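**Student:** Sequence isn't available, so here's the structure alone:
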């Protein structure tokens, strides 16, 4: 095996027929590692069973990890899942307010150990500073040197915009009357929290794979934010990875969203590791 495929998707899980259609799409795509966000307690058992039937014998989820918790309701009712064709084990939760919003695993792949983190960062519009607490916790946990491969993927609900000249606009910024982007006093911590993950983790060999491959001249979107009659395209779904994994292809699978299987486009990344790490 020279390559492997990662598939990451906010499934916005619904009823039985929808789950079956989602699973059928995953079967066709045939990834080696699957990271799903916005799972529900009602559909997780079917997902786990069917994925094992498809050859993903190693499946973990946050409902299993936080079994018995009475807090996982309301905005915290959605869970995460990682499925893999290779052995894996759950890693310790991050120090964040809602610990179920990051699911980590250590995978024993043919290319060496892969540390993977599947995340679903809460939107700030409905959860306030919980979003930035989560960004800060992710950065604090991953801003370290790692001796094996690493992947960070999922739904980040950020950034606000990306420009063709390579500028990232966070949700801590506001457009002034002269149409320039400014950071108000209240937004300084917010901007830093988002930016540290979106840009800062590159200092620790966690690079934005899409931008690494295509630069800023190519614009893409994975979600459409709706406000009354206005629709705003956003690239909320990301994959950051170690350079040793040598990503060679990155695709947003829009047809999954267009076919109403979710309100998010899925992420598909092909890696061709050049280094085998222990």
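**Tutor:** That came in fine, so what should we check first? Predicted, not measured: the structure shown is a model, and the values here were computed from it.
**Student:** contacts, neighbours, all on C-alpha from now
**Tutor:** OK.
**Student:** Count the neighbours of residue 128 for me.
**Tutor:** Residues contacting residue 128 under the criterion other Cα atoms under 10 Å number 11.
**Student:** That should have said residue 183, apologies.
**Tutor:** Other residues close to residue 183 by other Cα under 10 Å number 18.
**Student:** Equivalent analysis for residue 213, please.
**Tutor:** The burial count for residue 213: 13, using other Cα under 10 Å.
**Student:** again, but for the one 3 residues further on
**Tutor:** The number of residues packed around residue 216, counting by other Cα under 10 Å, is 17.
**Student:** Also residue 248?
**Tutor:** 15.
**Student:** Can you tell me how far residue 216 is from residue 164?
**Tutor:** According to Cα to Cα, to the nearest Å, residue 216 and residue 164 sit 5 Å apart.
**Student:** Second structure for comparison follows:
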């Protein structure tokens, strides 16, 4: 199973931009695709174009949060009227498999859960689905944590929502991937340095905990950092980062999966400001 996770950086309406990204994806022989920051383009129908073009290259089983983002974008209810909500996620798998949205896991719980632990004003940034490969059912979490320097607490709310929902759910074959906008840096011994350390002391520990729970705290759920499982630790070379000199994009997978390879593909930065992360897993 080849997995590609990529922040496509909200494609503009520049002619050919989406086509270039589709061609790149097609060239990578992908089985499971997780895209973040896909602009829905309510009036320009970019969402429909993405769906049609992915189906053309064989990734015909598709779930996305684009309609949900568009619905929130049209809301006059604060704070959504000031957020924009111009993009969401796409998860797609090859046409031979069955993909189903797990809407209740996030949307339903967000409507009823304690807002101090589960609320996020960016629910479209957490897309959960399930793929049936014919021999295994795998839960797919496609997430993006919005930048803390732009949205402050909202980044942490996304991490808290994901972590608590994962912790509450039964352990099962699972892949968690996306643009985490974290960590700030990683040390050669494997320590992740979160952005939370730069926050005001009154909120610092909450921010640090939220980041580290995702980056380093998923072992009790049987989830491992696939890149680190393949390459170990040590200093990062520039080709081992996904955005400028930072490793913001991640794939975590259940430890039951064998890792054949995992790498960042710098060619993808010709079509986005992020390099996609690609992993070959044996399910």
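**Tutor:** Received, thanks. Computed from a predicted model, the values in this text were never measured in an experiment.
**Student:** How about the residue most central in space within the second structure, nearest residue that isn't a chain neighbour?
**Tutor:** Centroid-nearest residue in the second structure: residue 178, 2.2 Å away (criterion: Cα atoms, centre = their mean). Residue nearest to residue 178 of the second structure in three dimensions, not counting chain neighbours: residue 143, with 5.0 Å by Cα to Cα, 6 or more residues apart in numbering.
**Student:** need the contact list for the one you found.
**Tutor:** The contact partners of residue 143 of the second structure, by Cα atoms under 8 Å, 6 or more residues apart in numbering, come to 36, 89, 125, 126, 127, 176, 177, 178, 179, 180.
**Student:** at 7 Å what do you get?
**Tutor:** Contacts for residue 143 of the second structure (Cα atoms under 7 Å, 6 or more residues apart in numbering) come out as 125, 126, 127, 177, 178, 179.
**Student:** Surely the fifth one and residue 252 touch.
**Tutor:** No - between residue 178 of the second structure and residue 252 there is no contact, the gap being 9.3 Å when judged by Cα atoms under 7 Å.
**Student:** Alignment lookup: residue 44 of the first structure to the second structure.
**Tutor:** Using TM-score structural alignment, the equivalent of residue 44 of the first structure in the second structure is residue 47.
**Student:** Confirm that its match lies within a helix, as I assumed.
**Tutor:** Yes - counting by DSSP: H, G, I helix; E, B strand; the rest coil, residue 47 of the second structure is found in a helix.
**Student:** Might one say that it is in contact with residue 37?
**Tutor:** No - the pair residue 47 of the second structure / residue 37 is not scored as a contact, 11.5 Å apart, by Cα under 7 Å.
**Student:** now the helices: where do they sit in the stretch 51-200 of the second structure?
**Tutor:** Assigned by DSSP state H, counting those that start in this stretch, the helices in the stretch 51-200 of the second structure fall at 66-73, 80-83, 103, 109-112, 115-118, 148-151, 153-168.
**Student:** Endpoints of stretch 86-100 of the first structure, how far apart?
**Tutor:** End-to-end for stretch 86-100 of the first structure, by Cα to Cα: 23 Å.
**Student:** for that stretch, which positions count as buried?
**Tutor:** Neighbour counts over stretch 86-100 of the first structure (16 or more other Cα atoms under 10 Å) mark 86, 88, 90, 93, 94, 96, 98, 99, 100 as buried.
**Student:** what's the farthest-apart pair in the contacts of residue 143 of the second structure?
**Tutor:** The largest separation in the contacts of residue 143 of the second structure, counting by Cα to Cα, is between 127 and 179 at 12.5 Å.
**Student:** The stretch 51-200 of the second structure: strands as residue ranges?
**Tutor:** 61-64, 87-93, 98-101, 126-132, 137-144, 174-179, 185-186, 192-193 (DSSP state E, counting those that start in this stretch).
**Student:** right, so of the ones you listed, which gets closest to residue 55 of the second structure?
**Tutor:** strand 61-64 (7.5 Å).
**Student:** So which bit of the first structure is that closest one matched to?
**Tutor:** Strand 61-64 of the second structure covers residues 58-61 of the first structure once aligned (TM-score structural alignment).
**Student:** contacting residues around that stretch?
**Tutor:** 48, 80, 81, 82, 83, 84, 85, 86, 87, 88.
**Student:** Filter those residues down to just the buried residues.
**Tutor:** Of the contacts of stretch 58-61 of the first structure, these count as buried by 16+ other Cα under 10 Å: 48, 80, 81, 82, 83, 84, 85, 86, 88.
**Student:** Okay, the first one and residue 26 of the first structure: tell me how far apart.
**Tutor:** Put plainly, it is residue 48 of the first structure. 13 Å.
**Student:** repeat for the third one
**Tutor:** With the distance defined as Cα to Cα, residue 81 of the first structure ends up 14 Å from residue 26 of the first structure.
**Student:** so how much does the helix or strand hosting residue 33 of the second structure differ from the first structure once superposed?
**Tutor:** In the assignment (DSSP states H and E), residue 33 of the second structure maps to strand 32-39. If you overlay the two and look at strand 32-39 of the second structure, the average distance to its match in the first structure is 0.5 Å (mean Cα distance after the TM-score superposition for the first structure).
**Student:** can you state the direction angle for that strand and strand 174-179?
**Tutor:** 30 degrees (axes from the mean of the first three to the mean of the last three Cα atoms, to 10 degrees).
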